[in-house]
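Trainee: here you go, sequence then predicted model.
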Amino acid sequence: MDHYQFEAFSVPCDLHIDAPTASAANDAAKAVFENAKRLEQRYSFFTSDSELSSLNNRSTDRHTLSDELAGLIRLALFYAQITHGTFDIATAGTLKELSRAASLDAYALRKEALLPFADSTHLNLDGNILTFSNPVTKIDLGGLVKEYAVDNSILLLQSLGIESAMVNFGGDIAVIGTYYDVPWRVGIQDPNVPDNNLIETELNYGAVCTSGHSKRFSLIESERISHIIAPIKKDDTFAQISIHAPTAVDAGIWSTALLIDPALIPPEHIEIVSTVRL
């Protein structure tokens, strides 16, 4: 079993690959790395020459998308619908600037101004044609593209003949096969005691993704503002939740949605592995 590490999507990434030869493992790892970096560059919210940036810094509201980006946005719109808007790329993108607010008063005022434009009802996707209803709405694929990259990595490894592997992009984990003939074991970190695991779970297939507020946040007047911004703050929410699902996209999106609104009822194939209440 060969182990590889790199960084993509601003998180540490790990690969464990069981291949017939070291050369085959190296080639597979290189393919995964190059594809991850391609996706990171193409769909980054912050990279000025990304395809996503051209949408958010637009001079026109009608755009012809690449097949891949159209597919990602179509997927995002589907999840916005089934999570009742809790997972929404337009909410994430339009409210992204709030983390730069100089004060809590400025944060509240700017949020109030942006909220009418911060949902996917302002997007219309017809084939590969995306139309915005206004010049304010932006989109952020940060809650989708990393998970898509994990699933893409698994498919890429399988296409190269790899039968056993683990892909871990910053805690979004997917596996195929076994680890030396036993199930993969995945530790779920305790957000309050980072050196400890809450639990360890066996993973025979699919993906486990964890969403939480402890890792990524902004400080405004000493108040921690999570990178996951909800339009309306709910009283009963999680500090962290881990989900097992057939794909990383499914696990990642439902972990984010349930983090914001635990009252959501996920599909039967979504398994809650671990939760920590606020």
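Mentor: Ah, there it is.
Trainee: going forward, measure contacts between C-alpha atoms and count neighbours the same way
Mentor: Fine.
Trainee: which residue is nearest the centroid of the chain?
Mentor: Nearest residue to the geometric centre of the chain (Cα atoms, centre = their mean): Gly143, 3.0 Å.
Trainee: Thr169: what's it in contact with?
Mentor: In this structure residue 169 is Phe, not Thr. Ala8, Val11, Pro12, Cys13, Asp14, Lys146, Val150 (Cα atoms under 8 Å, 6 or more residues apart in numbering).
Trainee: you'd agree the residue nearest to the centre of the chain is in a strand?
Mentor: No. Residue state for Gly143 (DSSP: H, G, I helix; E, B strand; the rest coil) corresponds to coil; a strand is not indicated.
Trainee: structure B:
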Amino acid sequence: MYIAHFTAFTTPCEIQLDVTTKEEGDHILASLLSEIERLQKQYSFFESTSEIYAINHRQNDTLSVSQELAGILELALFYARMTQGAFDIALAGTLKQVQKSTSLCEYQMFYDALTPFASFDSLVLEGTTLRFSNPYTQIDLGGIVKEYAVDQTMMSLQKMGIFSALVNFGGDIAAYGTCHNEPWSIGIQDPENSEVNLTIRELHNASLCTSGHSKRYTSIEKQRFSHIIAPMLDESSTVRQNQISIMAPTTVDAGVWSTALLVNPQLRLPKHLIKILEIA
């Protein structure tokens, strides 16, 4: 089994695949890394040359976007509706700058000013034309593009004729085929002790994603705010030791719903998804 480790989307990543020689694995990896780097740069919130950066720093509220981005945006808007706004690329993008505040007073001031524009209702996608209702709404694909990259990577491997592979981008995992003729075994870490697995699950031709508050957050005056931004500024916005793991046919599906359920635990999970673990 060929194993490669690298960093992408600011997280440690791993790819395992069943190939005949190391040279074959190296060749496949080089091809995959080129595409992963493209996705990372193309849809980065911060990269000044990215398509997302251009949208967020627009001079006109009607824009033409690439065919690929239009597809991702259509998917993101579908999930925004399905999750009743718990997953919202406009909420995440518009309120992202709020977490740069240097005080809780400044945080509240920015939050109050930007919240009216922090909703997917502020944008409309028609084909490859994207329209905003105001100049303040921004979008952030951070909650979907990494998962999209996992799915695209797995699809590329299948097109190359690889019959056994695992793709893991910072805990967003897709597994295909078997590992040494055995099912892929995935451990879900305890958020308070990374050396301990709370459970181990078999994964076969499916994806598993875990979302939580414990590892990524912003501190303002000793108060922690999760990187997962909730629609309302209340206690759910602050960091708690909880996480949710979802198994789904695709990584995008698993990732979006694990995030959405953290924001709104009352959401009804679609029947084709499986909640593996929830830590309150």
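Mentor: Looks like it came in fine. Small disclaimer: the values here were computed from a predicted structure and weren't measured.
Trainee: what's the TM-score here?
Mentor: Overall, the chain-to-chain superposition scores 0.97 on the TM-score scale (TM-score structural alignment, normalised by the length of the first structure); 277 aligned residues with a Cα RMSD of 1.3 Å.
Trainee: in the helix or strand Val196 of the second structure falls within, what counts as buried?
Mentor: Element membership of Val196 of the second structure, judged by DSSP states H and E, is strand 193-203. By neighbour count on 16 or more other Cα atoms under 10 Å, the buried set for strand 193-203 of the second structure is Leu203.
Trainee: how about residues contacting that strand?
Mentor: Ala175, Pro183, Trp184, Ser185, Ile186, Gly187, Ile188, Gln189, Asp190.
Trainee: let's have the residues you listed in JSON lines, adding neighbour count.
Mentor: Shown next, in JSON lines, are these (neighbours: other Cα atoms under 10 Å):
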{"residue": "Ala175", "neighbour count": "29"}
{"residue": "Pro183", "neighbour count": "16"}
{"residue": "Trp184", "neighbour count": "20"}
{"residue": "Ser185", "neighbour count": "13"}
{"residue": "Ile186", "neighbour count": "16"}
{"residue": "Gly187", "neighbour count": "13"}
{"residue": "Ile188", "neighbour count": "20"}
{"residue": "Gln189", "neighbour count": "16"}
{"residue": "Asp190", "neighbour count": "16"}
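Trainee: hang on, the earlier thing: between the contacts of Phe169 of the first structure, which has the most around it?
Mentor: Val150 (26 neighbours; other Cα atoms under 10 Å).
Trainee: tell me the SS of that residue?
Mentor: Classification of Val150 of the first structure by three-state DSSP places it in helix.
Trainee: residue contacts, it?
Mentor: Counting by Cα under 8 Å, 6+ apart, Val150 of the first structure touches Val167, Asn168, Phe169, Asp172, Ile173, Ala174, Ala248.
Trainee: show me where the stretch 51-200 of the second structure has its helices.
Mentor: Taking DSSP state H, counting those that start in this stretch as the criterion, the stretch 51-200 of the second structure carries its helices at 51-56, 67-82, 89-94, 104-114, 145-159.
Trainee: max pairwise distance over the contacts of strand 193-203 of the second structure: which two?
Mentor: The distance between the two most remote of the contacts of strand 193-203 of the second structure (Cα to Cα) is 22.2 Å, for Pro183 and Asp190.
Trainee: go ahead and confirm Trp184 of the second structure touches Val167.
Mentor: No. In this structure, Trp184 of the second structure is not within contact of Val167 by Cα atoms under 8 Å, at 11.2 Å.
Trainee: shared neighbours of these two, anything?
Mentor: In contact with both Trp184 of the second structure and Val167: Ala175, using Cα under 8 Å, 6+ apart.
Trainee: of the contacts of Phe169 of the first structure, which belong to strands?
Mentor: Among these, the ones falling in strands (DSSP state E) are Ala8, Val11, Pro12, Cys13, Asp14.
Trainee: which among those residues gets closest to Lys215 of the first structure?
Mentor: Val11 (10.8 Å).
Trainee: now do the contacts for the closest one.
Mentor: Phe169, Gly170.
Trainee: which residue ranges form the strands in the first structure?
Mentor: 2-8, 11-18, 62-64, 123-126, 129-132, 164-169, 172-176, 184-189, 197-203, 207-212, 217-220, 223-226, 238-245, 271-277.
Trainee: would you mind giving these as TSV with distance to His84 of the first structure added?
Mentor: Formatted as TSV, those follow (distance: least, Cα to Cα, whole Å):
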stretch	distance to His84 of the first structure
strand 2-8	30
strand 11-18	29
strand 62-64	25
strand 123-126	16
strand 129-132	20
strand 164-169	27
strand 172-176	23
strand 184-189	27
strand 197-203	29
strand 207-212	18
strand 217-220	24
strand 223-226	21
strand 238-245	18
strand 271-277	19
